[in-house]
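**Student:** Any chance you can model this:
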Amino acid sequence: MNGVAWIIVVCEIAFWVVIALGLAARYLLRLSKLGMTLLALTPLIDLILLAVTGWDLYHGAQATTAHGIAAVYIGVSIAYGKRMIAWADSRFRYYVAKQGEKPSKLYGYAYSRDYLKGWVLHLLAYAIGCGLLLAMVYMVQDSSRTEALNQIISLWSVVLGIDLVIAVSYLVWPPKAPGEKQSS
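**Tutor:** Sure thing, here's the model as predicted:
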């Protein structure tokens, strides 16, 4: 793995460590201001990753899949960040802090609508990530050095399309709750 790939791994780990520390401070130590401060640091991790990736490419590095994944990671982190933190918050609150209600599972059209909202976030992540990828391609201005970035855009476009098909299929055939009779 190259240096940028390691930075991506470190940033992903740091993202979840900061969230865990923020939730622990909030619920276990009852330090809500510290908890919110730690949770607010998550965008800083994205900025560090963006700066390292841009610096590496600007200084002549060959764009690799790792550079592209950095853009994907940033897009996903920005688009899904609030949702991921809310997901972690509800589970931490119930399972670790033993507070609040057990997070419920969705079924039927509620699940279908939630999945469709997730697809819209996927589309937002795609727009942000592809915008960053295209900015990197523009910054480098050497198609022989940015082929990997264009491949990621192509692959992500296919994944986004498949995710849309899945979202639509859930609208047509919403998942049933366990024990609920399946209609034919």
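**Student:** CA only for contacts and neighbour counts going forward, please
**Tutor:** OK.
**Student:** Tell me who's in contact with V140.
**Tutor:** Residues in contact with V140 (CA atoms under 8 Å, 6 or more residues apart in numbering) are L57, Y58, T146.
**Student:** By neighbour count, which of the residues you listed wins?
**Tutor:** T146 (25 neighbours; other CA atoms under 10 Å).
**Student:** Also this sequence, please, to line up against the first:
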Amino acid sequence: MVAGEVGFWVLLALALAARYLLRRRAVSTALLLALPLVDLVILGATVADLRRGAVADWSHGLAACYVGFSAGYGHALVRRADAHAAHRLAGGPRPPRPPKYGRERAAYEWRIFFRTLAAAVITVVLIAGVQALVGDPARTAGLDPWYPRAAAVTGISLLIAASYTVLPTRGKRG
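**Tutor:** Just a heads-up that it's a prediction; the model follows:
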């Protein structure tokens, strides 16, 4: 799990360095396209570990959660990292900050909610799939706490988005 997380960031850094420092756009694109492979390796290692007889613990659930997060947020995260690299390394414009007030902030929070929802759904589907694939409820019971965790995170994100819609913040007057 840790190696996969480190691998993701190293691969992303190499892709951005290839793009902006070495001016190798094709190499950068190939490296960026390889980012989902990190998720597949993490998921494959998790399934293989459980199929070999391991008892599921928090790390197996975290691996599924990581893959869900990566699927839900990955594109936006890479786009933001690319904008920061373009600014810092290639003299591009400063990336815009998230809006602070009003409808724009509410719309931003709803985009976050839908990414969170996608990540949670993918996490839950992966956990259920791993449990079915392993076929031993006693060994995969350690994954069960991840269902309410995914629901709680999604619920919190929903409350935040709804609060910015119902009670929008306003900029300073003056």
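**Student:** in which helix or strand would I find the residue nearest the centre of the first structure?
**Tutor:** Nearest to the geometric centre of the first structure sits V76, at 3.1 Å (CA atoms, centre = their mean). Per DSSP states H and E: V76 of the first structure is located in helix 65-91.
**Student:** mind checking how far the counterpart of A118 of the second structure in the first structure is from R26 of the first structure?
**Tutor:** Alignment note (TM-score structural alignment): A118 of the second structure maps to L124 of the first structure. According to CA to CA, to the nearest Å, L124 of the first structure and R26 of the first structure sit 29 Å apart.
**Student:** ok, those two, which is more surrounded?
**Tutor:** It is R26, of L124 of the first structure and R26, that has more neighbours when counted by other CA under 10 Å, with 22 against 17.
**Student:** and the more buried one, what pairs with it in the second structure?
**Tutor:** Match for R26 of the first structure (TM-score structural alignment): R19.
**Student:** Just the residues contacting the helix or strand encompassing its match, thanks.
**Tutor:** In this structure, R19 of the second structure sits in helix 2-20 according to DSSP H and E. Contact with helix 2-20 of the second structure is made by 24-25, 27-32, 35, 38-39, 41-42, 78, 82, 85-86, 89-90, as judged by CA under 8 Å, 6+ apart.
**Student:** now those: which count as buried?
**Tutor:** V27, S28, L31, L32, L35, V38, D39, I42, D82, A85, A86 (16 or more other CA atoms under 10 Å).
**Student:** residue contacts, the fourth one?
**Tutor:** With contacts taken as CA under 8 Å, 6+ apart, L32 of the second structure has the following neighbours: L11, L12, A15.
**Student:** Tell me the counterpart of it in the first structure.
**Tutor:** Applying TM-score structural alignment, one finds that L32 of the second structure aligns to L39 in the first structure.
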